[in-house]
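Chemist: dropping the sequence and predicted coords here.
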Amino acid sequence: MANTTNQEANLALVRRMYECFNRDDLDTIRREVFASDLVWNLPGRHPLAGTKYGAEEVLAFFAELRQANIKVTLDPQSDPATGIDSFGETTVVEVHRGRGTTSVSDAGGNQVQVTLNALNCTHYQIKDGRIAEVQVYISDQYAVDNFFNAVYQLAPIPDRLARD
């Protein structure tokens, strides 16, 4: 039988991360929520996609989400109370919605609005009271890719290529 005290603490930890993110309190996330060796996996074919290693990389990703006016909320349709639940003693699974609208320049230099309204599911592994591993699942990958590709332009070659 699972330890309900651990499960409740894990749920509270993930909820706290969302609360801190939405009020731009990334320092609390760094100090109190994320494991130092955190691994965060975000699928996609856009500049923010891929695996992030460590709290600093994930927080840099969070800062870019905030820059793009993204707010993330747990989705109450998955669970009328919260949109979040535990799965065993070390796993939290939640359904969340990422929403945001921002202005970008189109190819002709005109300002246009791009909007994201994405329903996603995230799987968290909790270790020693901290979020240690995350896998995000995207419901509409094309919409997410299109939004972030519009918001974030790649640097010209060769500046975008990593070199030794």
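Modeler: Cool, got the structure.
Chemist: contacts and neighbour counts: CA atoms only from here.
Modeler: Noted.
Chemist: buried residues, the top helix by length along the chain. List them.
Modeler: Ranked by residue count and defined by DSSP state H, the top helix of the chain is helix 4-22. Residues of helix 4-22 classed as buried by neighbour count (16 or more other Cα atoms under 10 Å): 6-7, 9-11, 13-18, 20-22.
Chemist: the helix or strand that that helix is followed by: which residues count as buried?
Modeler: Next in sequence after helix 4-22, counting helices and strands by DSSP states H and E, comes helix 26-28. Buried residues in helix 26-28, defined by neighbour count with 16+ other Cα under 10 Å: residue 26.
Chemist: and the helix or strand just after helix 26-28, what other elements does it pack with?
Modeler: For helix 26-28, the succeeding helix or strand toward the C-terminus, using DSSP H and E, is strand 34-42. Applying 3 or more Cα pairs under 8 Å, 6 or more residues apart in numbering; DSSP states H and E, we find strand 34-42 packed against strand 50-53, helix 54-67, strand 130-138.
Chemist: give me every residue that touches residue 39.
Modeler: Residue 39 makes contacts with 51, 52, 53, 54, 132, 133, 134, as judged by Cα atoms under 8 Å, 6 or more residues apart in numbering.
Chemist: below is structure B, check it against A:
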Amino acid sequence: MSRIGKKPVAIPGGVTAKIENGVLSVKGPKGTLTMGLSDQVTYSVDEATVAVQPINQSKQARSHWGMQRTLVSNLMEGVTNGFTKVLDIKGVGYRATAQGKNLKLQLGYSHDVDIAVPEGIEIKTPDNTTVEISGIDKQKVGQIAAEIRRWRKPEPYKGKGIAYRGEFIFRKEGKKK
């Protein structure tokens, strides 16, 4: 039994959810999100909740159950509050600036790194060592944050690089004399 899957997802005020043609669409104050439905799980929408149940007790159906419930919960959270990831840049000369629909990174390479911001994602740089990524789709926000971080992962000796806010970087001791 899935402990997460058993709980129905509450529909917040100002949010509507409906199922049409195998697609769950959720509309809220921040926008509209859609999700394709799994055939291993049944969904039921009423006025206040969305419930998810497996179609049978097979291992595959039970494994989809909790994940599908979490995806529905992420849709509700996204259209009401949205999601934000914050990246911190550490290193001498490492900088980031948001320029319209592009993010320009200076990371010690011989060239600047330009990253195109996808539709539905907003990137802010409150200072030149902080990047705030926000949007209503949790997967897109996490994906663009991972792509930015991939350009210069934090290294263990000095901690230089791009790290998520709150991420622990395991530090190593340097060479001894």
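Modeler: Nice, I can see it. Quantities reported herein were computed from a predicted structural model and do not represent experimental measurements.
Chemist: now the TM-score, please.
Modeler: Superposed pair, TM-score by TM-score structural alignment, normalised by the length of the first structure: 0.26. Supporting alignment: 77 aligned residues with a Cα RMSD of 5.3 Å.
Chemist: between the helices and strands packed on strand 34-42 of the first structure, which one is nearest to residue 96 of the first structure?
Modeler: Closest approach to residue 96 of the first structure among those is made by strand 130-138 (10.0 Å; Cα to Cα).
Chemist: biggest strand in the second structure by residues?
Modeler: Counting by DSSP state E, the longest strand found in the second structure is strand 83-90.
Chemist: buried stuff in the longest helix along the second structure?
Modeler: With DSSP H setting the assignment, residue counts place helix 59-80 as the longest helix in the second structure. Residues of helix 59-80 of the second structure classed as buried under the neighbour-count rule (16+ other Cα under 10 Å) are 61-66, 68-69, 72-80.
Chemist: so which elements touch it?
Modeler: Under the contact definition 3+ Cα pairs under 8 Å, 6+ apart, helix 59-80 of the second structure sits against helix 3-6, strand 9-10, strand 23-28, strand 31-36, strand 41-45, strand 49-54.
Chemist: among these, which is the most enclosed?
Modeler: strand 49-54 (a mean of 20; mean count of other Cα atoms under 10 Å).
Chemist: how big is the angle separating it from strand 41-45?
Modeler: On the basis of axes from the mean of the first three to the mean of the last three Cα atoms, to 10 degrees, strand 49-54 of the second structure is oriented at 160 degrees to strand 41-45.
Chemist: name the residues that touch strand 49-54 of the second structure?
Modeler: In contact with strand 49-54 of the second structure (Cα under 8 Å, 6+ apart) are residues 5-11, 40-45, 61-62, 64-65, 68-69, 72.
Chemist: what of stretch 52-63 of the first structure?
Modeler: Here stretch 52-63 of the first structure has contacts from 21, 26, 30, 34, 35, 36, 37, 38, 39, 40, 41, 48, using Cα under 8 Å, 6+ apart.
Chemist: which among these count as buried?
Modeler: Counted by 16+ other Cα under 10 Å, the contacts of stretch 52-63 of the first structure give 21, 26, 30, 34, 35, 38, 39, 40, 41, 48 as buried.
Chemist: rewinding a little: wait, which of the contacts of residue 39 of the first structure is closest to residue 73 of the first structure?
Modeler: Residue 73 of the first structure lies nearest to residue 134 out of the contacts of residue 39 of the first structure, by Cα to Cα, at 16.7 Å.
Chemist: and that closest one, how many neighbours does it have?
Modeler: Look at residue 134 of the first structure: counted by other Cα atoms under 10 Å, it has 21 neighbours.
Chemist: do I have it right that it meets residue 126?
Modeler: No. At 9.1 Å, residue 134 of the first structure does not count as touching residue 126 under the criterion of Cα atoms under 8 Å.
Chemist: what touches both of the two?
Modeler: Among the neighbours of residue 134 of the first structure, none is also in contact with residue 126 (Cα under 8 Å, 6+ apart).
Chemist: I'd like the distance between residue 84 of the first structure and residue 146 of the first structure.
Modeler: Noted for residue 84 of the first structure: a distance of 27 Å to residue 146 of the first structure, by Cα to Cα, to the nearest Å.
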